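Colleague: Give the three-dimensional model of this entry:
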Amino acid sequence: MSLYHRIILISIVVLPIICGTQAVAQGVFRVAFINPGATDDPFFSSLTYMMQDAASDLNIDLEVIDASASHIEVRRRGNEVLERGNPPDYLLLINDHDVLDGVIKRADMLGVKTFLFNEGFSSRRLKDIGTPRHPIKNWLGQLLPNDRKAGYLLAKDLIEHAKRKASHATIDMVALNGAYRANSSELRLLGLQDALAEYDNVKLRQIVHTRWDEKKAYDATRGLLERYPETSVIWSASDLIACGALRAVKEVGLKPEKDILIGGIDWSDFALEAVGKGDFQASVGWHVMDGAWSLVMLYDYHHGHDFPVSSHSDYFIMNKDNIGRFDRYLGSKEKWADIDFKAFTKTHSLQGQSYDFSLDAVLRHLSESSVLSKVTTH
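Modeller: A predicted model of the protein is given here:
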């Protein structure tokens, strides 16, 4: 066989191997997400919907594993995933009830990379586990919402609108919080207290924990309205809780917006609709996108673009003053599906710039896409 023919033969054998290796490196990778919410929870339904949309845009093989609204089940399912003969490349986790340190340590030993979002470790637990990559190298990072700001924004909006209605009167408020010891509950309550410190004429009559349960929120509100009939503001740590409060308010003959102001946190579909109708004064949110943004960051990491090991997502308030602009571009799931998540990656678009996952950035993106679509179709 001549040298020429040997070179051709080697090329035929070797080049497909090289090209195939590059395809694997740049192609689909696998991410498993342990969903701690109930299957019918409106917040987690929207969150997973956006994650699936992002995964489709980014060519990520995303597996969503339901944990039946149980933090014990979250831990068990996490360990089950790690016991597979062929575990995923990345494990996305929400640290519900501070129970996932063992899963993250075990994943590190097995070489599975983990990323936290939505709910992180308490300061007490962080003393034992450390911070992302120190010392647990395969715990890549975390993207956590500013829950204290969420509680503050909601309280400020409710109080300011109550003041406009009765500028010289004392404002009686009750607070419906989430679960005991949940980091988000504690931080949102701190935000409420930050806001209360700025006012002299607001009286917080009572705080009730509801375990994030609509029925418990309904029962609690019925009792609170009997105990404090002058209540004019109900601060709720989630939209689902606010929904229970709304049902109780209407049953006792009070009119939302006129007699009492109700607000929640999450930007659930029904809550934004309630804001538009006047049943809710406001909803604070945008962290519903954090799962999708986490996938953007993992996508970049997988393609050689690292990210800050710890970062915070922002919250924005939605009320009657600004819901019109939101509705125009994000008023339905079909419109949310117009987001091209590649436009928010360092791999494709940012070219060394910092991430911008803000509401304004997405609205700009959708506005420009809408204009471009109109130009190209006419």
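
Colleague: from here on, contacts and neighbour counts on C-alpha atoms
Modeller: Noted.

Colleague: where's the nearest residue to Leu154 once chain neighbours are set aside, which helix or strand?
Modeller: Of all residues not flanking Leu154 in the chain, Val284 sits nearest, at 6.3 Å (CA to CA, 6 or more residues apart in numbering). According to DSSP states H and E, Val284 maps onto strand 282-285.

Colleague: follow-up on the earlier one: for the residue nearest to Leu154, give its distance to Pro36.
Modeller: 21 Å (CA to CA, to the nearest Å).

Colleague: and the two? which has more neighbours close in?
Modeller: Taking neighbours as other CA atoms under 10 Å, Val284 and Pro36 compare with Val284 leading, 28 against 23.

Colleague: Break down the protein into its helices, ranges please.
Modeller: 3-26, 42-58, 71-83, 101-110, 123-129, 147-165, 183-196, 214-227, 239-251, 269-277, 290-302, 323-330, 333-336, 359-376 (DSSP state H).

Colleague: what's the closest of those helices to Leu92?
Modeller: Of all the helices of the chain, helix 290-302 sits nearest to Leu92, with 8.2 Å by CA to CA.

Colleague: Next, the angle helix 42-58 makes with the closest one.
Modeller: 30 degrees (axes from the mean of the first three to the mean of the last three CA atoms, to 10 degrees).

Colleague: One more sequence to fold, the one below, so I can look at both together:
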Amino acid sequence: MEEVAVAAGVSRATVSRVINAVPTVDPRIRAAVERAIAEIGYVPNLAARSLVTRRTDSVALVISEPPGHVAYETPFLNRLFTDPYIGRVTAGAQEVLRPEGIHLVIIPADPPGHHLVLRYLRQGHVDGVLLISNHSADPLPRQLYDLNVPAVLSARPAQPVPHSYVDVDQQAGARMAAEHLLALGRRHLATICGPQDIPPGRERLVGFRTAVGAAVPHVPGDFTRASGEAAARRLIERYPETDGIFVANDLMAEGAVRVLAELGRRVPQDVAVVGFDDSSAALDARPPLTTIHQPVEEMAGEMAQLLLARLRDPRRTPRSVIFSPSLVVRQSA
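Modeller: All right, here's what the predicted structure looks like:
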């Protein structure tokens, strides 16, 4: 830092203020210091800087599955790293955080490691948390609030907690799927729904039932391709007259389409299929899926913006941002 100060003709304190983005520095002085930093190749000591600023310039993306939840057939980490949703959230958050010089740390919080993740966050290794947590029984949103860790949630919390959150209108999306299938003339509808211990799974089922009736056949999956395959087999065995299926996410829908082909059911001629998410799985399916689009990257970017605003102003009132879904018509329905 001393070399930079000499080269720019300013004090060490002025160099420090430029490095820490203090807004009161004269623009001409700031430009001189930045030129000196570039010429010398000076790299700030981030550890020392964090002691002064109390900032780590890191944000955690925590994907949480709480202890004591309903056990799924597919292990947590397998579901985590095969779900396109997580990659889309990461991309959307990075788009906002990277220009701010903030590093995104991805932290899986599976049941055996939940206490370790909480301890890591409590120790101040990150400035805030983007939390993917949908389970009603997850204590992490409340724990983060009690620890005064700034956080933004990826969905409406199952229990009231004063965090900002971003969500899509889940029920409206499911109603769109039902209305599209009915408009195609399909009259024997069914759904492969998501887990009923998380709000998106419940709300998509509620939305579909609102449009077609509470008695509509439904078989649950866990948002994985394999569970979609298994659910489709059970559905056709129990309800062979089915001619239209709403599947609560694209991964399960991709699996369902595979099984329908194995069972000799043509998609969409015999059975029309609509997914939810508009993820890469919708394009990988054969035929490509008609699906409900939720703007995941944009939603994740909004989460990051809300967190940055909270970090700048800790007294900022929590707020919710709800995005609208849309129907994307492809070849499956």
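
Colleague: What would you report as the TM-score here?
Modeller: Once superposed, chain against chain, the TM-score is 0.72 (TM-score structural alignment, normalised by the length of structure 2); 277 aligned residues with a CA RMSD of 3.0 Å.

Colleague: before we move on, back to that, can you tell me the mean distance of the strand holding Val284 of structure 1 from structure 2 after alignment?
Modeller: By mean CA distance after the TM-score superposition for structure 1, the fitted strand 282-285 of structure 1 averages 3.0 Å away from its aligned residues in structure 2.

Colleague: That strand packs against which elements?
Modeller: When contacts are defined as 3 or more CA pairs under 8 Å, 6 or more residues apart in numbering; DSSP states H and E, strand 282-285 of structure 1 packs onto helix 147-165, strand 261-265, helix 269-277, strand 316-319.

Colleague: okay if I get the helices of structure 1 as TSV plus mean neighbour count and distance to Glu257 of structure 1?
Modeller: Converted to TSV, the helices of structure 1 look like this (neighbours: other CA atoms under 10 Å; distance: least, CA to CA, whole Å):
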stretch	mean neighbour count	distance to Glu257 of structure 1
helix 3-26	11	53
helix 42-58	20	23
helix 71-83	18	36
helix 101-110	18	44
helix 123-129	12	38
helix 147-165	21	9
helix 183-196	21	20
helix 214-227	18	16
helix 239-251	23	11
helix 269-277	19	10
helix 290-302	22	31
helix 323-330	16	16
helix 333-336	13	27
helix 359-376	13	26
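
Colleague: if we compare those helices, which one ends up closest to Arg205 of structure 1?
Modeller: That would be helix 214-227 among the helices of structure 1, by CA to CA, at 8.9 Å.

Colleague: How many residues are close by the counterpart of Gln206 of structure 1 in structure 2?
Modeller: Aligned by TM-score structural alignment, Gln206 of structure 1 pairs with Pro217 of structure 2. By other CA under 10 Å, the residues close to Pro217 of structure 2 number 18.

Colleague: can I assume Pro217 of structure 2 is in contact with Ala190?
Modeller: Yes. Pro217 of structure 2 is within contact range of Ala190, at 4.9 Å (criterion: CA atoms under 8 Å).

Colleague: Need the counterpart of Phe121 of structure 1 in structure 2.
Modeller: Checking TM-score structural alignment: Phe121 of structure 1 goes with Pro157.

Colleague: isn't its match right next to Asn134, touching?
Modeller: Yes. Using CA under 8 Å, Pro157 of structure 2 is in contact with Asn134, at 7.0 Å.

Colleague: Pipe the helices of structure 1 into CSV and attach distance to Tyr315 of structure 1 per row.
Modeller: Shown next, in CSV, are these (distance: least, CA to CA, whole Å):
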stretch, distance to Tyr315 of structure 1
helix 3-26, 33
helix 42-58, 15
helix 71-83, 25
helix 101-110, 27
helix 123-129, 22
helix 147-165, 6
helix 183-196, 12
helix 214-227, 23
helix 239-251, 14
helix 269-277, 15
helix 290-302, 11
helix 323-330, 14
helix 333-336, 17
helix 359-376, 9
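
Colleague: out of the ones you listed, nearest to Leu261 of structure 1?
Modeller: Among the helices of structure 1, helix 147-165 comes nearest to Leu261 of structure 1, with 6.6 Å by CA to CA.

Colleague: distance between that closest one and the chain's centre?
Modeller: How far helix 147-165 of structure 1 lies from its chain's middle: 21 Å, per CA atoms, centre = their mean, to the nearest Å.

Colleague: contacting residues around Trp280 of structure 2?
Modeller: You called it Trp, but residue 280 of structure 2 is Ser. For Ser280 of structure 2, the contacting residues are Pro84, by CA atoms under 8 Å, 6 or more residues apart in numbering.
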